[in-house]
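>>> Predicted model and sequence below, questions to follow.
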Amino acid sequence: MSRIAARFDELKRQGRGALIPFLEAWDPDQATSMALLRGMPEAGADLIEIGMPFTDPMADGPIVQAAGKRALAAGVKLADVLAMVRDFRLADAATPVVLMGYLNPILSYDPRRFCVDAAASGVDGLIIVDLPTEEADLLLPHSNANGLDLIRLVAPTTDDRRLPLVLNGSSGFIYYVAITGITGTRSATAEHLQAAIPRLRRVTDLPIAIGFGVRSPEQAGTASRIADAAVVASALIETLSADLDADGRARPGAVEKVLNQVRALAAAVRRRD
């Protein structure tokens, strides 16, 4: 059983959903993002999503785009993202780690070699935002061969006829994009989520995570109870970016502010109404 499946099984036995915080690798530098990664499990992260910086992140809103630009300016490469996970695994063998990013860097790296190296580094799953189902064979054989979950995105505009096609070959969990548009710009209502998630339940037994627009502890708690997990990204990056100095370096205490925010989100996810 994969780490992702084992974690969701454990949380189901506990009767609660998961918190999945996001960080952009090397934002604003390697040391700061590594400190965040190492601190997130203790702060309440059930799974962790790491962004792979890319020059043309078409689904990212301005907050995540800025984080990617800072990381690229710091010199991050795809191999450095894998090295982060490898270093993280020296002290944490249990917390599932999912990489989220775009296809072009993986094609440049070589899909087969990337999946081999990602698995060897301790990565558990991949979310490739711009990989359409029709082109999944670029990656799926290699992810399957190396025990990596390929996590698919489902949008509000994905109709019932296309859902089975989109979900074919999916594993780990389903990432429900709660809004149409880019990340961090607005939020879905509880009423929308309560209508959307049962539609997905009818066609998959995989856990469902809600992302894009989940910002506050209240929203995270609601999302994790309607579905199986809440993904929080832009709100955490916004906290970090607000605590950078004029040269773009993290001020003392910046990491702890983000981790305190993760703690508040985790408390809301764990709260039993």
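Right, received. Where do you want to start? Small disclaimer: the values here were computed from a predicted structure and weren't measured.

>>> alpha carbons only for contacts and neighbour counts from here, please
Fine.

>>> wouldn't P28 be in contact with A67 here?
Yes. Counting by Cα atoms under 8 Å, P28 does reach A67; the two are 7.0 Å apart.

>>> Grab the most central residue of the chain for me.
Nearest to the mean C-alpha position of the chain, counting by Cα atoms, centre = their mean, stands E49 at 3.2 Å.

>>> May I ask you to confirm that it belongs to a strand?
Yes. Judged by DSSP: H, G, I helix; E, B strand; the rest coil, E49 forms part of a strand.

>>> correct me, but it touches V97?
Yes. The pair E49 / V97 is scored as a contact, 5.9 Å apart, by Cα under 8 Å.

>>> just the strands in the stretch 51-200 of the chain please.
In the stretch 51-200 of the chain, the strands defined using DSSP state E, counting those that start in this stretch lie at 97-101, 125-128, 149-150, 153-154, 174-177.

>>> Alongside the first one, take a look at this:
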Amino acid sequence: MSRLDTTFQHLRSQGRKALIPYVTAGFPDVDITPALMHVLVEAGADVIELGVPFSDPSADGPTIQAASEHALRHGIGLSQVFEQVRQFRQSDSDTPVVLMGYANPIERYDLLRQPGAFAADAAAVGVDGVLVVDYPPEVSSGLAAQLCHHGIDLIFLLAPTSTERRIRQVAERAGGYVYCVSVNGITGTNMLDLAQVRDTLARVRQQVRIPVGVGFGIRDADTASPDIASGRPEAPRSQAR
């Protein structure tokens, strides 16, 4: 059983949702990330989403964009992210780590080495899941196979605008959990429509049988309230960004 499966099973047994904070690798300081990850766990994080810095994000608001630009200026790429995860794993073998980012750094990593290098190296340092914002199900089969070979879950996004067909596609292929975007927009928005969130979750849960998380716009205790993500207990997630 994977670390993600073990974590969600434990949370279900306690009737709890999961807290999955996001942090950009290499921000605010190059060497602070492993220590920051440990602090997040001590503060109650159940899973950590570690953002891979990228110069041209399509889903991130100004705060995460600025953090990524800062990290990139200081030389943080996938090799450095892998090293940060490796250091974190030296004293934490239980907390799941999910890399969240974009296709370009992954494809370049493999291009400079060999096909499948990203998946193999991610597994070697203890990565549990990968969420690639611009890899929809239609183009993800190659990466999905590589990650599956190494026991890593490929996590997909769903949004309020997702069609029933797209929800079915994700339900068939996703692993770990499904990331349910709470707004039609980028990260950091204050325009959270709770009725829309509940409607989206209801549609997603009709077809998705693995945990469902809610992200984008989940910024404080009120927006992370269990009332927002209420439903069957195997959907335990809220995210602070």
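Structure received. Here the structure is a predicted model, which is why all the values come from computation and not from measurement.

>>> returning to that earlier point: please tabulate the strands of the stretch 51-200 of structure 1 in CSV, including the columns mean neighbour count and distance to A233 of structure 1.
Shown next, in CSV, are the strands of the stretch 51-200 of structure 1 (neighbours: other Cα atoms under 10 Å; distance: least, Cα to Cα, whole Å):
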stretch, mean neighbour count, distance to A233 of structure 1
strand 97-101, 23, 11
strand 125-128, 24, 14
strand 149-150, 24, 20
strand 153-154, 22, 16
strand 174-177, 22, 13
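
>>> want to throw those strands into CSV with distance to E135 of structure 1?
Shown next, in CSV, are the strands of the stretch 51-200 of structure 1 (distance: least, Cα to Cα, whole Å):
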stretch, distance to E135 of structure 1
strand 97-101, 16
strand 125-128, 11
strand 149-150, 13
strand 153-154, 14
strand 174-177, 18
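
>>> what ranges do the helices span in the stretch 51-200 of structure 1?
62-73, 78-89, 103-109, 111-121, 140-145, 163-167, 190-201 (DSSP state H, counting those that start in this stretch).

>>> Excluding its own residues, what touches the second one? List them.
Same thing as helix 78-89 of structure 1. For helix 78-89 of structure 1, contacts defined as Cα atoms under 8 Å, 6 or more residues apart in numbering pick out 25-26, 34, 37-38, 52, 97, 105, 109, 117-118, 120-123.

>>> Specify which member of the residues you listed is nearest to L265 of structure 1.
L37 (15.9 Å; Cα to Cα).

>>> That closest one: neighbour count?
Neighbours of L37 of structure 1 under the rule other Cα atoms under 10 Å: 25.

>>> got it, and R12 of structure 2?
17.

>>> now the host helix or strand of it, how far from the centre of its chain.
Taking DSSP states H and E as the criterion, R12 of structure 2 maps to helix 3-14. On the basis of Cα atoms, centre = their mean, to the nearest Å, helix 3-14 of structure 2 sits 16 Å off its chain's mean C-alpha point.

>>> can you state the direction angle for it and strand 97-101?
120 degrees (axes from the mean of the first three to the mean of the last three Cα atoms, to 10 degrees).

>>> Helix 3-14 of structure 2: average distance to aligned residues in structure 1?
With mean Cα distance after the TM-score superposition for structure 1, helix 3-14 of structure 2 departs from structure 1 by a mean of 0.5 Å once superposed.

>>> what's near enough to touch the counterpart of P137 of structure 2 in structure 1?
Per TM-score structural alignment, the equivalent position to P137 of structure 2 in structure 1 is T133. By Cα under 8 Å, 6+ apart, the contact set of T133 of structure 1 is 165-166.

>>> The same query, at a cut-off of 6 Å, please.
Residues near T133 of structure 1 by Cα atoms under 6 Å, 6 or more residues apart in numbering: V166.

>>> and if you look at the one 4 residues further on?
Shown in contact with D137 of structure 1 (Cα under 6 Å, 6+ apart): no residues.

>>> Roughly how far does it sit from A119 of structure 1?
18 Å (Cα to Cα, to the nearest Å).

>>> What does A119 of structure 2 correspond to in structure 1?
With TM-score structural alignment as the criterion, A119 of structure 2 matches C115.

>>> now swap in S238 of structure 2 and tell me
In structure 1, S238 of structure 2 lands on A230 (TM-score structural alignment).

>>> how close does the helix or strand that match falls within sit to structure 2?
Using DSSP H and E, A230 of structure 1 falls within strand 229-232. Aligned to structure 2 and superposed, strand 229-232 of structure 1 gives a mean residue distance of 0.8 Å (mean Cα distance after the TM-score superposition for structure 1).

>>> who's in contact with stretch 204-218 of structure 1?
173-178, 183-184, 186-187, 220, 227-232, 235, 265, 268.

>>> can you tell which of the helices of the stretch 51-200 of structure 1 is closest to D9 of structure 1?
Closest among those, using Cα to Cα: helix 190-201, at 16.5 Å.

>>> picking that back up, show me whatever sits in contact with both of E49 and V97 of structure 1.
Residues touching both E49 of structure 1 and V97 by Cα under 6 Å, 6+ apart: none at all.

>>> Skip ahead from the helix holding R12 of structure 2 and say which helix or strand is next.
Moving toward the C-terminus from helix 3-14 of structure 2, the next helix or strand (DSSP H and E) is strand 22-24.

>>> Report the distance from that next one to the chain centre.
Its chain's C-alpha centre and that of strand 22-24 of structure 2 lie 9 Å apart, by Cα atoms, centre = their mean.
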